[in-house]
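Engineer: Requesting a structural model of the entry that follows:
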Amino acid sequence: MNQPISRRNVLQLSLGAAAISLLAACGGQTDDAGSSDAAKEAVEIRVGYIADYNGAALMAVADEEGYWAKAGLKPKYLPFTNGPLGIQALGTDNVDVVYIGSGALWLPASGKAEIWAVNSVSNADRIIAQPGMKSLADLKGKKLAVPTGTSGDQLFSLALAKEGLSRDDFEVTAMEPPAIVAAFAAGQVDGAALWYPLIDSAKKGQPDLEELFSNEDFIDTLTFPSTFVAAPGRAEKDKDLATSFISVVKGANDFREANQDKTIELTAAFLKLKKEDMEAQASVAKLFTSEELATLSTEGTVHAWLDGLQEQFQKDGKIPAATDSKTFYNAELYTGTAAV
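Structural biologist: Next up is the predicted model:
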């Protein structure tokens, strides 16, 4: 015989059903909110940079102007002293994208990286010598410090060719850039292939140092672009990350072009350096708007820059042969991405 249901049982059943409905509703809301939050959660991107104006200005601007957040990214910054070290980190998956100078572009040409964006054209490299040494000929038989595979190394090769000399005419020592600064300032090396702002540091020890060659001495035949690069094939595998990063770079690039004084201040703060240091560094960089870079890319000018550098890399023995620069710089990826 069925037992009658008491008013108390009815109340308990009603409360139980209500609780189940409430839990279900809350569960649905939590899932929806969680999905929404997950969709909005910023994606971390590990960005390698070099601690100078060319290598860090766009990072400083992107931070200040909130471009990373607008693109759905959260940067983790990793400093490198030169481009080859940054590209080495790409190969071990310790960084997603890195800034490199023109001297390291032989690595993308060798299939070690792909270019996502051009940053600027540099005139920061120099061949320097101790006071009183007025030419490369004055340095014959003496010790020269050269950071292997960098833009300084590249300029050294160009200078040698122009003067009809070879590396065998000198005691060439491979050194990392910070070590070169210390050795030159202390008079332990007679000459060096280096770049600003490191030369400013070398001048603190040798204020009357000689500048024998600069990028500008070869500007009629070669252009020296700095770029942002990623591991080969990364854009194809992760196009969202690539286009998001490029959108940040474009936005920061156009801010820099329109607000150079402010960009100098932001970069100085980002690097914890003096504003005067940044002003000197900014003076050796040729800048373009993103629209200008897109035009230079689609018209083939950027590819001509890269092809010219490849010829030099081949002469220097850094690459066995030149390749189609379109294999490591996809201009359509850059031009097809809008700024944040």
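Engineer: For the rest of this, base every contact and every neighbour count on C-alpha atoms.
Structural biologist: Fine.
Engineer: Can you check my assumption that Gly317 lies in a helix?
Structural biologist: No. Per DSSP: H, G, I helix; E, B strand; the rest coil, Gly317 lies outside any helix segment and is coil.
Engineer: what secondary structure does the closest residue to Leu241 other than its chain neighbours sit in?
Structural biologist: Once flanking residues are discounted, Leu241 sits nearest to Ala235: 7.5 Å by Cα to Cα, 6 or more residues apart in numbering. State at Ala235, reduced to three classes by three-state DSSP: helix.
Engineer: Could you also give me the structure for this second sequence? I'd like to compare it with the first:
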Amino acid sequence: MKERKLSIREIIVLLIAVILLISATACRASKADQTKENKKVKEIKIGTMDLVNPDLVARKEKYYEKQLGIKVKIVKFDSGKDVNTALAAGSIDASELGSNPTALGIGNGLNYDVIYIGDIIGSAESLVVKNNANVNSVSQLKGKKIAVPFASTSHYSLLNALKQAGLKESDVKLLDLEPNDIHAAWKRGDIDAAYVWYPVLNNLVKDGKILTGSDKLAKQGIITADLVVARRDFAKSNKNLVVRYIKALNQANDLDQKNKEQSIKDISEILNISESDAKFQRNGFEWIDGKKQLSKEYLGENIANVLKNTADFLKEQGSIKKSPTLKEYKDHVQTKYLKEALEK
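Structural biologist: Okay, the predicted model is just below:
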């Protein structure tokens, strides 16, 4: 019996059928993996400091809930120091925090990895002095009382600003205060200056002036950033959840690039501020596209260098006893979750 050859049309139909079958199988496998993970974890606890980055948009647009498929608990913190305490206790699974507390946390043996960049800090963190303090430059702060949240990116920036102005830490009186406490101390007249971020900074400039900011320091190589970290044990057991967490942040980042107006509206509603204030604050941070984050300029190499430089400076200042090696910091910067999030 002579075999009939398939026509080109029949071959194309068969190929399409095979592709659809493979796609459906992969989709079922992906959903099965997610269901398997979700049986282990019914809730993910995400830390936030209400920093002006994709986290705010992801929360307002419900991207976390849509991507993760399980209950999402948002836990708010005033500082990176508090975030480190929570991560050490295992009371949260992932969070945003500044590069300074990240360097400290890893330096102190906390078992978490950097998995995403929330933002590169610009003018949103600045050194402001009271108008009645008769101070017009950083060098004139000698003998003044300056408030700053210790172990924060602002603390790191302040110490560098003082050093560049020829001042030692002992030349001023530093007070360790949380942002809201800084505002209260400012109103009471207990402090002369503060290095802090918005929205508190916005209140201080009403009767104060900015001497320098993280944007100016960044141009001199003193870079600070807000990073996203995840506990290693959680990420190892729940890789798919971590990938989907990053997908939610990428969605928020994409929305900001495509529809800035909506992004600003989301920020204003989450922070309960006017849209004009939200726009002003948004402009104080640089949000980095997910694909770009994988480059050497960011997670691919430079963020590890930023963390190492931060740790070296903190050791020089006596804030930590030992600065981890660059290799140790590189080991704590993981790009595999972001890579997978971009592929899916």
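Engineer: Drop the TM-score for these two in here.
Structural biologist: Remark: TM-score between the superposed chains equals 0.80 [TM-score structural alignment, normalised by the length of structure 1]; 301 aligned residues with a Cα RMSD of 2.6 Å.
Engineer: picking that back up, residue in structure 2 paired with the residue nearest to Leu241 of structure 1?
Structural biologist: In structure 2, Ala235 of structure 1 lines up with Ala235, judged by TM-score structural alignment.
Engineer: That match is in contact with Val242, isn't it?
Structural biologist: Yes. Taking contacts as Cα atoms under 8 Å, Ala235 of structure 2 lies within contact range of Val242: 6.1 Å.
Engineer: Settle it for me: which of these two has more neighbours?
Structural biologist: Here Ala235 of structure 2 and Val242 are compared on neighbour count by other Cα atoms under 10 Å; more neighbours surround Val242, at 23 against 19.
Engineer: Tell me which residues touch the more buried one, please.
Structural biologist: The contact partners of Val242 of structure 2, by Cα atoms under 8 Å, 6 or more residues apart in numbering, come to Ala230, Ala235, Tyr337.
Engineer: Which of the residues you listed are conserved in structure 1?
Structural biologist: Counting by both residues aligned by TM-score structural alignment, their matches' Cα atoms under 8 Å, structure 1 reproduces these contacts from the contacts of Val242 of structure 2: Ala235.
Engineer: Distance to Gly98 of structure 2 added to the contacts of Val242 of structure 2, as a markdown table?
Structural biologist: Output for those, formatted as a markdown table (distance: Cα to Cα, whole Å):
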| residue | distance to Gly98 of structure 2 |
| --- | --- |
| Ala230 | 14 |
| Ala235 | 20 |
| Tyr337 | 20 |
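Engineer: Against Leu167 of structure 2, how distant is the match of Ala235 of structure 1?
Structural biologist: According to Cα to Cα, to the nearest Å, Ala235 of structure 2 and Leu167 of structure 2 sit 43 Å apart.
Engineer: now do Gly98 of structure 2
Structural biologist: Taking Cα to Cα, one finds Gly98 of structure 2 at 24 Å from Leu167 of structure 2.
Engineer: Name the residue in these two with the higher neighbour count.
Structural biologist: Between Gly98 of structure 2 and Leu167, counted using other Cα under 10 Å, Gly98 has the larger neighbour count: 27 against 18.
Engineer: Disregarding flanking residues, what is the spatial nearest neighbour of the more buried one?
Structural biologist: Asp226 (4.2 Å).
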